[in-house]
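K.L.:
Dropping the sequence and predicted coords here.
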Amino acid sequence: MKNLFLLSIMAFFGLSACVSNEDPKKGSGDLVTIPTQGLTSPTTYPGMTLLWSDEFDGATLNQANWSHETGNGQNGWGNNELQFYRPQNTSIQNGHLVITAKKEAFGGREYTSSRIITKGKQQFRYGRVDIRASLPKGQGIWPALWMLGSNFDTVSWPACGEIDIMEMIGGNGRENTVHGTVHWEHDGKHAEFGGKYTLGSGTLSDKFHVYSIIWDDKSIRWLIDNKQYHVIDTTPTQLDEFRRSFFFIFNIAVGGNWPGSPDATSTFPQHMIVDYVRVFQNN
């Protein structure tokens, strides 16, 4: 994430602009309705082994896999986003990760949400990634399931590379379209290449869908419900970023340069519900 990232966005990893007295292990406290429909992907693929997964079956977020990023970053995480990220907007409910965006004043912002990362805990180079998720909706809502290069602390963005497995832009009839994008540095400048897929009917918030990439040393392919909709050839030398390790980031942004701000049609709270994330690699 994102189309309009700034180089300084990630320099504020771990920033905590305000301290809450709430216990982050309690999560958002809002019970949500878990969808019952949608594709479920297999737990095995021919010629591949399940390397790592989080099925979100515990009582709380697994701290061996995930950390929270907090605060509002610089310039709204580089995109003029409006939310304040805090741990309290993450919960585990009935075997699902729930990230909740709320309209509430906190830390000088009008909205709160959560952003979790596997940085320093789980990182991956190549394989198939499957993430089964149900998305939020509404003008100004911007959920994302994505990855950044593990060498970010050394080279910063976009030289570290970015793989957006799923982004959805809420409002204005856009909630039926998934975006898959990569970002990198070329000749000292930001470069990107993206594709998208639009459902034949309904929206991405109606039920679970499986968002996937198949990634090796030659290409990255994007799939939704096992249907490929985008591919990039990564063999050129200028795309060497994508032959290194990456970590995961899951979040809901509110507002920002791409979706625009919430309006009178937007309703809160909104939830991104993740059933599982699985990483497979070739035998």
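P.N.:
Done, it's in. Numbers count the residues shown, from 1 in each chain.

K.L.:
Please make it C-alpha for all contacts and neighbour counts, starting now.
P.N.:
OK.

K.L.:
the helices in the stretch 151-283 of the chain, which residues?
P.N.:
Counting by DSSP state H, counting those that start in this stretch, the stretch 151-283 of the chain forms helices over residues 152-155, given from the N-terminal end onward.

K.L.:
which stretches of it form strands?
P.N.:
162-167, 177-186, 189-198, 209-215, 219-224, 227-233, 246-254, 270-282 (DSSP state E, counting those that start in this stretch).

K.L.:
show me the contacts for F193.
P.N.:
Applying CA atoms under 8 Å, 6 or more residues apart in numbering to F193 gives the contacts T181, V182, H183, I232.

K.L.:
so what's the third one closest to, chain neighbours aside?
P.N.:
In other words, H183. Take H183 and drop its neighbours on the chain: the residue closest to it by CA to CA, 6 or more residues apart in numbering is E192, 4.3 Å away.

K.L.:
I figured that neighbour hits H186, correct?
P.N.:
No. Distance between E192 and H186: 9.4 Å, which falls outside the contact criterion (CA atoms under 8 Å).

K.L.:
Between those two, which has more neighbouring residues?
P.N.:
In this comparison of E192 against H186, neighbours counted by other CA atoms under 10 Å, the higher total goes to E192 at 16 against 13.

K.L.:
Identify whichever of the strands of the stretch 151-283 of the chain lies nearest to S150.
P.N.:
Checking the strands of the stretch 151-283 of the chain against S150 by CA to CA gives strand 246-254 as the closest, at 4.9 Å.

K.L.:
how much space between S261 and N89?
P.N.:
As defined by CA to CA, to the nearest Å, S261 lies at a distance of 20 Å from N89.

K.L.:
Between those two, which is the more surrounded one?
P.N.:
Regarding S261 and N89, a neighbour count based on other CA under 10 Å identifies N89 as having more, with 22 against 17.

K.L.:
Quick check: which element contains the residue sitting nearest the centre point of the chain?
P.N.:
The centroid of the chain falls nearest to L145 when counting by CA atoms, centre = their mean (2.0 Å). Using DSSP states H and E, the secondary-structure element containing L145 is strand 141-149.

K.L.:
same for that strand, what does it pack against?
P.N.:
strand 162-167, strand 246-254 (3 or more CA pairs under 8 Å, 6 or more residues apart in numbering; DSSP states H and E).

K.L.:
same thing but at 10 Å, please
P.N.:
Under the contact definition 3 or more CA pairs under 10 Å, 6 or more residues apart in numbering; DSSP states H and E, strand 141-149 sits against strand 96-106, strand 115-117, strand 162-167, strand 177-186, strand 246-254, strand 270-282.

K.L.:
Just tell me which of those strands ends up closest to F208.
P.N.:
Nearest to F208, of all those, is strand 270-282, at 8.5 Å by CA to CA.

K.L.:
Buried residues, that closest one. List them.
P.N.:
When burial is assessed from 16 or more other CA atoms under 10 Å, strand 270-282 yields the following buried residues: Q270, H271, M272, I273, V274, D275, Y276, V277, R278, V279, F280, Q281.

K.L.:
putting a second one here so we can go through both:
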Amino acid sequence: MTTIISSGLLSCVDDEGTSAGTQLNLQLLFEDNFDGAAGESINTDNWNFDIGTGSNGWGNQELQYYTDRPENISLDGNGHMVITARRESYLGSQFTSARINTKDKVEQKYGRFEARIKMPGGRGVWPAFWMLGSVIETTPDNDPATLQWPFVGEIDISEIRGQEPYRTNAALHGPGYSGGGAITGNYDLVNDRFDAGFHTYATEWNPGFIDFFIDDIRYLRFSRDDIPEDGEWVFDDHSFFMLLNVAVGGSFVGFPVDQTPLPQTMVVDYVRIYDLGN
């Protein structure tokens, strides 16, 4: 049996361990089950591709070049979407991978955001399932600073350092608490690893607080009271969109080593959004 050790760095919910949906009338608003033939691309009615290197706006000292090639992202023919991080020379980068988002296509304010994923592992490998405020703009010459990161808000449902495959990390980023100063928490699996099988990662976003779940067990809550005095709670201001990616290297995980096993795959069974009915 898998055991969960929760170590939220801020507030934990009073009823920690409560199953999702026991007191909620969940209504399915969106789902992508990644049905299709092996080698096909993802549904671009739902998803956008981010293309390029960290200089295109994602930074963090990451080493990969994100592409939309089937070598890096495609369906597997068994109801999964697969993002593959590879060690290869490509347009000046030593690694390739993929990053996708639902901006301007699937956006939601409040609700349960959920994905069933088998994560990759290995030192320097950084998979993530996360969300950004939908009002974000990335051209500073044309848009006020409040429409740039972190002022629009970021919800990290799951980030994993490949060298710690037993631990997943949750975080909130906003004005006054971002990057290394983000509000963070994590949980550990005992005698299990997130790269050994599928797990369900979810957040339930409510006015004033956000809960985090693993396999339908709630382990952590962040609320308006957790942000620093000089910070601003921006999670009641606008809708958010979802992102999935596998980075290689970067400030959170460090550099991969020669012994890092590549390619590594993030295998996504489904992505869903529910209305919480409250």
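P.N.:
Nice, thanks for sending it over. Predicted model, so just to flag it, every value in this text is computed and none were measured.

K.L.:
Let me have the helices and strands packed on strand 141-149 of structure 1 in JSON lines, adding distance to T43 of structure 1 as columns.
P.N.:
JSON lines is the format used below for these (distance: least, CA to CA, whole Å):
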{"stretch": "strand 96-106", "distance to T43 of structure 1": "17"}
{"stretch": "strand 115-117", "distance to T43 of structure 1": "23"}
{"stretch": "strand 162-167", "distance to T43 of structure 1": "19"}
{"stretch": "strand 177-186", "distance to T43 of structure 1": "23"}
{"stretch": "strand 246-254", "distance to T43 of structure 1": "20"}
{"stretch": "strand 270-282", "distance to T43 of structure 1": "8"}
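
K.L.:
Select, out of these, the one closest to Q139 of structure 1.
P.N.:
Across these, Q139 of structure 1 has its closest neighbour in strand 246-254 (9.0 Å, CA to CA).

K.L.:
mean deviation (superposed) between the closest one and structure 2, please.
P.N.:
Using mean CA distance after the TM-score superposition for structure 1, strand 246-254 of structure 1 ends up 0.4 Å from its aligned counterpart in structure 2, as a mean over the superposed pairs.

K.L.:
residues in contact with the counterpart of T184 of structure 2 in structure 1?
P.N.:
In the superposition onto structure 1, T184 of structure 2 corresponds to G194 when matched by TM-score structural alignment. Contact analysis of G194 of structure 1 by CA atoms under 10 Å, 6 or more residues apart in numbering lists N3, I163, D164, H179, G180, T181, V182, H183, W222, H230, V231, I232.

K.L.:
Any chance of a ChimeraX selection covering the buried ones in those?
P.N.:
For the buried members of the contacts of G194 of structure 1, the matching ChimeraX selection, counting by 16+ other CA under 10 Å, is:
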select :3,163,164,179,180,181,182,183,222,230,231,232
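
K.L.:
Out of the contacts of G194 of structure 1, the closest to A253 of structure 1 would be?
P.N.:
Closest to A253 of structure 1 out of those is N3 (13.1 Å), distances taken as CA to CA.

K.L.:
Now do the contacts for V253 of structure 2.
P.N.:
Taking CA under 10 Å, 6+ apart as the criterion, V253 of structure 2 is in contact with N60, E62, R123, G124, V125, W126, I160, R161, G162, Q163, E164, A247.

K.L.:
change it to 8 Å
P.N.:
Contacts for V253 of structure 2 were tallied using CA under 8 Å, 6+ apart; they are R123, G124, V125, W126, R161, G162, Q163.

K.L.:
With adjacent residues omitted, what lies nearest to the aligned residue in structure 2 for R115 of structure 1?
P.N.:
Residue correspondence, TM-score structural alignment: R115 of structure 1 in this structure matches R99 in structure 2. Of all residues not flanking R99 of structure 2 in the chain, N245 sits nearest, at 4.2 Å (CA to CA, 6+ apart).

K.L.:
Distance-wise, check the one you found relative to M81 of structure 2.
P.N.:
12 Å.

K.L.:
Of the two, give the one with the bigger neighbour count.
P.N.:
For N245 of structure 2 versus M81, the count of surrounding residues by other CA under 10 Å is larger for M81: 28 against 23.

K.L.:
Could you find the counterpart of the more buried one in structure 1?
P.N.:
Under the alignment (TM-score structural alignment), M81 of structure 2 maps onto L97 of structure 1.

K.L.:
looking at it, that match is touching D275, isn't it?
P.N.:
Yes. Contact between L97 of structure 1 and D275 holds when scored by CA under 8 Å: they sit 6.5 Å apart.

K.L.:
which neighbours do the two share?
P.N.:
What both L97 of structure 1 and D275 touch, as defined by CA under 8 Å, 6+ apart, is the set F56.

K.L.:
Kindly reformat the strands of the stretch 151-283 of structure 1 as a markdown table containing distance to V129 of structure 1.
P.N.:
Conversion of the strands of the stretch 151-283 of structure 1 to a markdown table gives the following (distance: least, CA to CA, whole Å):
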| stretch | distance to V129 of structure 1 |
| --- | --- |
| strand 162-167 | 9 |
| strand 177-186 | 13 |
| strand 189-198 | 17 |
| strand 209-215 | 5 |
| strand 219-224 | 10 |
| strand 227-233 | 13 |
| strand 246-254 | 11 |
| strand 270-282 | 5 |
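
K.L.:
Minimum distance to R132 of structure 1: which of those has it?
P.N.:
It is, among the strands of the stretch 151-283 of structure 1 and with distance given as CA to CA, strand 209-215, at 4.3 Å.

K.L.:
so the closest one aligns onto which residues of structure 2?
P.N.:
The alignment of strand 209-215 of structure 1 onto structure 2 (TM-score structural alignment) spans residues 199-205.

K.L.:
measure G36 of structure 2 to Y219 of structure 2 for me?
P.N.:
Taking CA to CA as the measure, G36 of structure 2 and Y219 of structure 2 are separated by 34 Å.

K.L.:
the more surrounded of the two?
P.N.:
Of the pair G36 of structure 2 and Y219, Y219 is the one with more neighbours under other CA under 10 Å, namely 25 against 18.

K.L.:
how about the more buried one, what's its partner in structure 1?
P.N.:
Aligning on TM-score structural alignment places Y219 of structure 2 opposite Y229 in structure 1.

K.L.:
wait, doesn't that match sit right on I214?
P.N.:
No. The criterion here is CA under 8 Å, and Y229 of structure 1 misses it with I214 at 11.7 Å.

K.L.:
Need the residues touching each of the two.
P.N.:
Taking CA under 8 Å, 6+ apart as the contact definition, Y229 of structure 1 and I214 share the neighbouring residues R221, W222.
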